[in-house]
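Asks: predicted structure and sequence below. I'll ask about it afterward.
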Amino acid sequence: MQKVNLIGLKCPMPLIRFKKTLAEFPCEASFEVFVDDPGALSDFPAFCRKFKYECHVLSEEPHITLQINRS
């Protein structure tokens, strides 16, 4: 599982950086994403639905932790 630290980035940068990570690790199946921008709670699930990834919110405190899996 690839860990992706996006804490401190504001919209739209977390999603832009995550897209770059997907390109850098094309064979990786799972990502654990750490972000503190509240917009991520809606942005990441919408992105995942569009591109057929699974997205699960693991926690919201002290920051948002998402698990994203390639389908």
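Replies: Yep, it's here.
Asks: only C-alpha atoms from now on, for both contacts and neighbour counts.
Replies: Fine.
Asks: and the strands in the chain?
Replies: Remark: strands assigned in the chain by DSSP state E are 2-5, 30-35, 53-59, 64-70.
Asks: nearest to residue 13, of these?
Replies: Proximity to residue 13 (C-alpha to C-alpha) singles out strand 30-35 among the strands of the chain, at 10.5 Å.
Asks: this is the other structure I want to compare:
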Amino acid sequence: MATLDARGLQCPMPIVELAKKMKELKEGEILELIADDVGAKEDVPAWCNRTGNELVEMTEENGILAFKIKKK
């Protein structure tokens, strides 16, 4: 599983970096995105819906968001 640490990045940069990183993955691979931008809570699921990738899991702990996204 690949990991992208987007902590410290503000909207729209977590999504920009996510899109770049997902291009490097093969279909079926999972990317873990870690972010602290509160906008990511809405932006990442919306991006997954728009691109057809699957949001497998989203967790939040102490203001840190973690998303697991499966490439379609």
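Replies: That came in fine, so what should we check first? Computed from a predicted structure; not experimentally measured.
Asks: TM-score for these two?
Replies: Once superposed, chain against chain, the TM-score is 0.88 (TM-score structural alignment, normalised by the length of structure 1); 69 aligned residues with a C-alpha RMSD of 1.2 Å.
Asks: okay, the strands of structure 1 in TSV with distance to residue 20 of structure 1 and mean neighbour count next?
Replies: Converted to TSV, the strands of structure 1 look like this (distance: least, C-alpha to C-alpha, whole Å; neighbours: other C-alpha atoms under 10 Å):
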stretch	distance to residue 20 of structure 1	mean neighbour count
strand 2-5	11	15
strand 30-35	13	20
strand 53-59	15	15
strand 64-70	14	19
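Asks: using JSON lines, lay out the ones you listed together with distance to residue 11 of structure 1.
Replies: Compiled in JSON lines, these are given as follows (distance: least, C-alpha to C-alpha, whole Å):
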{"stretch": "strand 2-5", "distance to residue 11 of structure 1": "14"}
{"stretch": "strand 30-35", "distance to residue 11 of structure 1": "10"}
{"stretch": "strand 53-59", "distance to residue 11 of structure 1": "18"}
{"stretch": "strand 64-70", "distance to residue 11 of structure 1": "14"}
